[in-house]
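Asks: Structure of the sequence below:
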Amino acid sequence: MSPLNSTFFINDDIVHPDFFFISGLAGIPHTNYYYIFLGFVYAVTVLGNTFVMFMIYSDHCLHSPKYIVVFNLALSDLCGSTAVIPQVIDTFLFKSHLISFEACLTNMYFVLGFLTMQSFTLTLLSYDRCVAICFPLRYNDLVTHKSILLIIAILWMIAGMAILIAVMFISTLSFCKSTVVNSYFCDHGPIYLMACNDNTPSAVIRWTHPVLILWLPVPFITGTYICIARALLKIAASERLKAMKTCTSHLILVSVFYFPLCFTFALASIIHRNARIINLSLSTVMPPMLNPIIYSLKTEEFTESIKKLYRRTMIHITVRKK
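Replies: This is a model prediction of the structure:
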């Protein structure tokens, strides 16, 4: 059946299609290699983020407010990748381009919701680093387990409600023409543009989401690092280097997550559609894979925790052999 000839069902003067046709990667050459790459990325993402969560849960030395935030980042990365990659592989590798209207809205909710939460968590990590370096004597008072858990809960509610509102407005639109979604998932922008009734609320939301994940977090993170830089100039060189090392992993995470997204959004109107889709898909799937690797290699506390786990494992194996 042609995607342009989808059947429609009408409910209270709102026309919804039975399905959408996800066209995203269909016209891009050599995509089979890209699906193999995505499968590898997903496997590393699942193993890496599961390992990070296991280490934080099992090692009491990592039961600090900072690592509660890192645990939340790993959880968001794992869930976000699970919402994107299996669906993309199923859609394009196995030619399952059709997705029901309800399943499409569900996919939209989880992909955008977890993407928003990843951005929020990176922003919260910058707050943690700023307080630790700028107000070291007050860190234990300002950043507590209770306050961090409360902030994380509030951020989850904001992300969940913001995307729920976006999905609810999509459900009020009528689609009486094309049902072809020019993206690799049920993306909000391409879908609301296909509506044949008033889509003004969705258009407003279309510009609100980048504000949530980019234009508010990026200036906030930039501001925290300006404060950190000013604080570092006031301390001794040896202490300065030690403090800078604690920020290295977070700066890499921020660069990996925000730079590709900023590039894609800034040049969306001039780059080719296929290039935009590939860039956006890579921006979505690569940070969750790289984050646990970066934390494992660049964070001293986490590295020490891994070494302790390795020593305990080797001792246990030696005892069993005896």
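
Asks: only C-alpha atoms for contact and neighbour calcs from this point on.
Replies: Will do.

Asks: Confirm that Gly27 sits in a helix.
Replies: No - Gly27: not assigned to a helix; according to DSSP: H, G, I helix; E, B strand; the rest coil it is coil.

Asks: what's the closest non-adjacent residue to it?
Replies: Leaving aside its chain neighbours, Gly27 sits nearest to Asn274 (8.0 Å; criterion: CA to CA, 6 or more residues apart in numbering).

Asks: show me what contacts the one you found?
Replies: When the contact criterion is CA atoms under 8 Å, 6 or more residues apart in numbering, the partners of Asn274 are 24-25, 27-28.

Asks: Which single one of those is nearest to Ser269?
Replies: Closest approach to Ser269 among the contacts of Asn274 (CA to CA): Gly24, at 16.7 Å.

Asks: how about this one, so we can line them up?
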Amino acid sequence: MDELNHTTVTYFIFLGLTGNQALELALFVFFSTLYLLILAGNLLIMVTVACDRSLHTPMYFFLGNLSFIDICHSSVTVPKMLLDFLFPQKTISFHGCIAQLFFLHICACAEIFLLTIMAYDRYIAICYPLHYLSFMSLKVCTWLVGAVWVGATIHSLVQTVLAIQLPYCGPNVIDSFFCDVLPVLKLACTDTYFTEVLIVSNSGMISLVCFLALLLSYVVILVSLRRRTAEERRKALSTCAAHLFVVTLFLGPCLFLYTCPTTRSSTNKVVAIFYTLVTPVLNPVAYTLRNEEVKASIKKLKNRKKVISLWK
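Replies: The predicted structure is shown next:
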């Protein structure tokens, strides 16, 4: 704790995405639109799943939770980034930076764990359909989601403690548009090699293990589908394709950032934008455009609103 007393930095300065003010205004409009789409698309899925009893199944229970995590994940970084586009000086307090780092890792880790559980859910549904309801009861699903948040919180606490126990007494410029562990560690006025190894191992191992578990589950699913009818294969592959698309979009950038930590900052910024903005926008699209049940439920929800408005 003595090292904490040597921390004299009270705020950090973001370099942001670009130094061109005209380009920043254009990016503000573009990313504001994306953020509104994230909120609208994911809220629509959450409301649809909550209101339609036919969607009260484990798969859609997890999908609703994924939409909630996507909203939280993007909201940790995007509003601050949008605000910074409007000002030449992009600052964040030391404690605000640590808070952003903490909640960023909670949401990112929760999403990785939840995507893994969703793959397990599909594995049980396709390979053991007769035992599905007993294996994936509401109680089990609730416990799994609770475990997701507990595991994510533990991971985030480890990352945050490793970062905050270092002294920060020199430079305070972060070459990014938000606070993440690795860019912040570069500003510590002490040797951070061992800490960086621990952090990269922690985050990289979680991403890699979950990704391999996902791949293994889908290999088993594909093998089991050979004995099914063409219609069963089509339905299963449609659901699995959407999930695999989302997994690749999210876990790919995470694996890149934490298995290649020495890449150029400009590349890291592009990758970071991808998993904080692009993936949460595409998740609702991936799960609704290819899912007839969700589209039918959205239509029913619209018709219900029309009926209510007519009565009024």
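
Asks: Translate the residue nearest to Gly27 of the first structure into the numbering of the second structure.
Replies: Aligned by TM-score structural alignment, Asn274 of the first structure pairs with Ser266 of the second structure.

Asks: quick one: that match and Thr18 of the second structure, what's the gap?
Replies: Ser266 of the second structure sits 10 Å away from Thr18 of the second structure, taking CA to CA, to the nearest Å as the criterion.

Asks: next one: Tyr168 of the second structure
Replies: Distance from Tyr168 of the second structure to Thr18 of the second structure, by CA to CA: 25 Å.

Asks: So for the two, which sits in the more crowded spot?
Replies: The neighbour count for Tyr168 of the second structure versus Thr18, taken as other CA atoms under 10 Å, is higher for Tyr168 (25 against 14).

Asks: For the corresponding residue of the first structure for the more buried one, which three-state class applies?
Replies: Using TM-score structural alignment, the equivalent of Tyr168 of the second structure in the first structure is Phe175. Following three-state DSSP, the label given to Phe175 of the first structure is coil.

Asks: Quick check: the gap between Phe175 of the first structure and Tyr184 of the first structure.
Replies: For Phe175 of the first structure, the distance to Tyr184 of the first structure equals 19 Å [CA to CA].

Asks: Just tell me what Leu36 of the second structure corresponds to in the first structure.
Replies: Counting by TM-score structural alignment, Leu36 of the second structure lines up with Ala43 in the first structure.

Asks: For its match, the count of nearby residues, please.
Replies: Neighbour count for Ala43 of the first structure, taken as other CA under 10 Å: 11.

Asks: could you measure it against Phe37 of the first structure, distance?
Replies: 10 Å.

Asks: most distant residue from the middle of the second structure?
Replies: In the second structure, the greatest distance from the average C-alpha position (CA atoms, centre = their mean) is reached by Trp311, at 40.4 Å.

Asks: Now do the contacts for that one.
Replies: Applying CA under 8 Å, 6+ apart, no residues qualify as near Trp311 of the second structure.

Asks: roughly how far apart are it and Lys305 of the second structure?
Replies: When Trp311 of the second structure is compared with Lys305 of the second structure (using CA to CA), they lie 10 Å apart.

Asks: Could you list the buried residues of the host helix or strand of the residue nearest to Gly27 of the first structure?
Replies: Remark: Asn274 of the first structure resides in helix 273-298, with elements defined by DSSP states H and E. Of the residues in helix 273-298 of the first structure, 274, 276-281, 283-296, 298 count as buried by neighbour count, 16 or more other CA atoms under 10 Å.

Asks: How about stretch 154-165 of the first structure?
Replies: Applying a neighbour-count criterion of 16+ other CA under 10 Å, one finds 155-156, 158-160, 162-164 buried in stretch 154-165 of the first structure.

Asks: Which ones among those map onto helices?
Replies: Residues of those located in helices (DSSP state H): 155-156, 158-160, 162-164.

Asks: check contacts around the counterpart of Val49 of the second structure in the first structure.
Replies: Using TM-score structural alignment, the partner of Val49 of the second structure in the first structure is Ile56. Residues near Ile56 of the first structure by CA under 8 Å, 6+ apart: 62-63, 67-68, 71.
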